[in-house]
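# predicted model, plus sequence, below.
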Amino acid sequence: MIGASPINWAMLVAGNEHTATAISYNEIACYGALAIGAPLGVILSKNLGMEHIAIAIFITALLGLVYTSSLKPVYGNSTSEQIPFLKVLKLVTPFGICLGLAGLGFGGLSNFITLYYDYFNWNNAALCLSVFSSLFILGRRLFSNQINVKGGLNVALICLITEAIGLFLLFLAPNESLALIGAAIAGLGFSLVFPALGVEAVKLAPATNAGSALACYALFIDLSLGATGPLEGTVINVFGMKYLFLFCAIMVVVGILIVIRLMNKKQTAI
């Protein structure tokens, strides 16, 4: 609910022609919080205790609630006919699957990077997540307009290839310095996957279904992150910790193949 609602809110305020920008800046805020939160959580835990992380989260959420409650509600004004929810879900599913596959790389970093660093006896695992998030934000800030210039599928393809390269580098990294470079490249690649595919997915539904289309599409990243623990945990148990990011990279390559198929299908339709 928190993930999809603010994006839809921003889309209503900015207008459909600024969908990519609305999605991009929302995710900048989200991953900016992640970049700050990882090291901040370590500091709070070490100096004040684990329970103070929970207190900080509660206070932050309360401040967000107070702020949003003070703002005027925004409503859509489209008169186009709505289509059933399941039909919307069917329309966005191919794009959502690509997003979910790309999300496995982020999920591997956020859930297992500490264990991955510990496996190789490396230090500063939190820094790896911060570097990923920082390059994610930089990519969104510098290149989000390329979605309007080159098209969502073209940008998504470039981003997925970049993310796969970063994940392969993480898998091959012999030390923590190269692992940081791999995380940076993966973060840069993942940065525009959500808005690039999201713009294409939302276009398929009527304007009155834009919110539900976005919610259906965003559902796949939630499913991806939810499946990360058991799925990648199984990979680690069966093949070993060192193959974690190889698995993530292969999943992103599958996403690349799906995007290429979507591009061919779109070209054929034209």
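Okay, I see it.

# going by C-alpha atoms from here, please, whenever you check contacts or count neighbours.
Noted.

# which parts of this protein are helices?
Assigned by DSSP state H, the helices in the chain fall at 4-14, 19-47, 51-69, 85-119, 125-143, 146-150, 152-172, 176-190, 193-203, 210-239, 244-269.

# right, and the ones you listed - which one's nearest Y75?
Closest of the helices of the chain to Y75 is helix 4-14, at 7.0 Å (criterion: Cα to Cα).

# which elements pack onto the closest one?
helix 19-47, helix 210-239 (3 or more Cα pairs under 8 Å, 6 or more residues apart in numbering; DSSP states H and E).

# of the helices of the chain, which approaches G76 most closely?
Distance to G76, taken as Cα to Cα, is lowest for helix 4-14 among the helices of the chain, at 6.2 Å.

# how much space between I258 and M251?
11 Å (Cα to Cα, to the nearest Å).

# my bad, should have said G100
Distance from G100 to M251, by Cα to Cα: 9 Å.

# neighbour-wise, which of the two wins?
Using other Cα atoms under 10 Å, the more surrounded residue of G100 and M251 is G100, with 26 against 19.

# isn't L34 right up against S133?
Yes - assessed by Cα atoms under 8 Å, L34 is found in contact with S133 at 6.8 Å.

# neighbour count winner among these two?
Neighbour tally, L34 and S133, criterion other Cα under 10 Å: the higher count belongs to S133, 29 against 18.

# pasting the second one now:
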Amino acid sequence: MNERQSLWTKDFILICLTSLFMFTSFYFLISTLPMYVTGVLKGSERNVGYIVGILTITAVLVRPISGYMLDTMGRKGVVVLALVAFVAVTFAYNLATSMLILFLLRAVHGFAWGFTSTGAGTIASDIVPAARRGEGMGYYGLAGTFAMAVGPVLSLYILDRYDFNTLFTTGAFISSLALLCVLGIKSFESNMDKPKTKIGLNSFLEPRVYSLSVVIFFVNLTYGGIVSFITLYAMELNVANAGIFFMVYGVSLLFVRPYAGKIFDKRGPNQIMSIGFVALSTSFFVLFMAKGYLMFVISAIILGIGFGIIQPTLQAMAINRVEPFRRGAVNGTIFTALDLGIGIGSILLGFVSNTLGLSYMYLICAFIVIIPMVVFFWKDAKMPSKQIS
């Protein structure tokens, strides 16, 4: 009977729309804020690095705290307050007349982003039926994937025809739609039976998902090589528009995520994760071998298959491993690992590329994938994947 539980409820649709609007507003600034730093504020490329990096740092710092607050103070209230701050800081970019002001706004934006992204994912995991968690979290993740494709394109379209004030105001408006969607979700709390414990490290991080977090860290360490260097690699390969990589990658994710989630729900993680790890490693090997447009695009397709399988499966496994009142801590833990993986990967792989070149950097990424694969099949593959009571 559980297999037939409805997935597409009003609340699930609203939390997916929340993610879509929230991520779209976030991605509005990914490709345009560096232009604002160098073009309007006359900053340097080093300033761009500071402005981009501070958001990741503050988001990493706040995620464990956000998880604790989501579990102890209630999901909806925390997310609503965080989204109010998210909307306000996005609009406040209109007031960024100096590098210092922009730096402070990005720090606040990082705090709000840490709370909203962790909170929305936790609410989604509460809403999705346990028997369809892999499928449901796969669909939920598609909202962020679609936003990743739409956000930068829409922001550049606006900037080409209007100005930065219009861009920031539109971003604030889109994030306000996310706030409206959350307000429309039925008020519920899943932490009413939470046992009272002393505050400690385990209040903010969930030890039962540490091994999964290690897998997530190393998987996203390789993704740091994509987000930071794929544009430069496209130039080396004489690919005119590196955006085609992310577009193809996003389309691949759209097809793979729901399918992978259904397999996880029916058969468990081992078979589908084997395919995911092989696809991920293969995608980097294809990038290493690429000489032009064709293999560049093929690698994006295979990368989408790998990440489309691995990310939602690991998240569903992590949620299933704990009681409902610990889901906030779980999301805070795994999202912290995700952010750290991308951030540290960008730095470490930058050193590798400077020494060996970009192609060999991607070859090394293909071998790095072996680390999370070994950790997964050593620590996690034999553990129960169903929701604990």
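Okay, I see it. Quick caveat: nothing in here was measured; it's all calculated off a predicted structure.

# work out the TM-score between the chains.
Aligned and superposed, the two chains score 0.86 in TM-score terms (TM-score structural alignment, normalised by the length of the first structure); 267 aligned residues with a Cα RMSD of 2.6 Å.

# could you dump the helices of the first structure into CSV with distance to T79 of the first structure added?
What follows is these, written out as CSV (distance: least, Cα to Cα, whole Å):
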stretch, distance to T79 of the first structure
helix 4-14, 14
helix 19-47, 19
helix 51-69, 27
helix 85-119, 17
helix 125-143, 32
helix 146-150, 25
helix 152-172, 26
helix 176-190, 35
helix 193-203, 16
helix 210-239, 12
helix 244-269, 27
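
# L109 of the first structure: how many residues sit nearby?
Count around L109 of the first structure with other Cα under 10 Å applied: 26.

# list the contacts of it.
Shown in contact with L109 of the first structure (Cα atoms under 8 Å, 6 or more residues apart in numbering): L129.

# residue in the second structure paired with it?
Applying TM-score structural alignment, one finds that L109 of the first structure aligns to I226 in the second structure.

# also N123 of the first structure?
Checking TM-score structural alignment: N123 of the first structure goes with A240.

# equivalent analysis for V193 of the first structure, please.
By TM-score structural alignment, V193 of the first structure lines up with I310.

# now for the spatially closest residue to that match that is not a sequence neighbour: which residues touch it?
Closest residue to I310 of the second structure apart from its sequence neighbours, by Cα to Cα, 6 or more residues apart in numbering: G276 at 5.7 Å. By Cα under 8 Å, 6+ apart, the residues touching G276 of the second structure are I305, G306, F307, G308, I309, I310.

# so how many other residues sit close to the second one?
Applying the criterion other Cα under 10 Å, we find 28 residues in the vicinity of G306 of the second structure.

# got it, and K72 of the first structure?
7.

# map it across to the second structure for me.
Per TM-score structural alignment, K72 of the first structure is aligned with K186.

# so its match touches D11, yeah?
Yes - judged on Cα under 8 Å, K186 of the second structure makes contact with D11 at a distance of 6.8 Å.

# distance to I7 of the first structure for the helices and strands packed on helix 4-14 of the first structure - can I get that in a markdown table?
As requested, these are arranged in a markdown table below (distance: least, Cα to Cα, whole Å):
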| stretch | distance to I7 of the first structure |
| --- | --- |
| helix 19-47 | 6 |
| helix 210-239 | 8 |
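
# of all those, which one is nearest S177 of the first structure?
Of all those, helix 19-47 comes closest under Cα to Cα, at 17.8 Å.

# how about the closest one: buried residues?
Buried residues in helix 19-47 of the first structure, counted by 16 or more other Cα atoms under 10 Å: 19-28, 31-32, 34-35, 37-39, 41, 44.

# likewise stretch 308-317 of the second structure?
G308, I309, I310, Q311, P312, T313, L314, Q315, A316, M317.

# got the contact list for the fourth one?
In this case it means Q311 of the second structure. Taking Cα under 8 Å, 6+ apart, we find Q311 of the second structure in contact with I216.

# what residue of the first structure matches up with T282 of the second structure?
Using TM-score structural alignment, the partner of T282 of the second structure in the first structure is I165.

# and if you look at S213 of the second structure?
That one, S213 of the second structure, aligns with G96 by TM-score structural alignment.

# could you report the neighbour count for that match?
Residues near G96 of the first structure, counting by other Cα under 10 Å, number 27.

# ok, now the one 3 residues further on?
Counted with other Cα under 10 Å, the burial measure for L99 of the first structure works out to 29 neighbours.

# please apply the same query to T79 of the first structure.
Around T79 of the first structure there are 9 other residues, counting by other Cα under 10 Å.

# can you pull the contacts of it?
Counted by Cα under 8 Å, 6+ apart, T79 of the first structure has contacts T208.

# state the distance from A249 of the first structure to L257 of the first structure.
13 Å.

# those two - which one has more neighbours?
It is A249, of A249 of the first structure and L257, that has more neighbours when counted by other Cα under 10 Å, with 28 against 14.

# map that one onto the second structure.
Under the alignment by TM-score structural alignment, A249 of the first structure pairs with A366 in the second structure.

# from what I can see its match touches A279, true?
No - if you go by Cα under 8 Å, A366 of the second structure and A279 don't touch, sitting 9.8 Å apart.

# need the distance between the two termini of stretch 139-158 of the first structure.
12 Å.

# quick one: buried residues of that stretch?
139-141, 144, 146-148, 152-157.

# and the nearest residue to I275 of the second structure once chain neighbours are set aside, how far is that from A300 of the second structure?
What sits nearest to I275 of the second structure in space, not counting adjacent residues and going by Cα to Cα, 6+ apart, is G306, at 7.4 Å. Distance of G306 of the second structure to A300 of the second structure, given as Cα to Cα: 10 Å.

# next one: N47 of the second structure
For N47 of the second structure relative to A300 of the second structure (Cα to Cα), the value is 30 Å.

# okay, the two: which has more neighbours?
More neighbours surround A300 than the other of N47 of the second structure and A300, with 26 against 16 (other Cα under 10 Å).

# that one contacts F246, doesn't it?
Yes - shown here, A300 of the second structure and F246 form a contact pair, counting by Cα under 8 Å, at 7.2 Å.

# OK, contacts around the aligned partner of N154 of the first structure in the second structure?
Residue pairing (TM-score structural alignment): N154 of the first structure is matched to Q271 of the second structure. Residues in contact with Q271 of the second structure (Cα under 8 Å, 6+ apart): none are found.

# that concludes my questions; thank you for your assistance.
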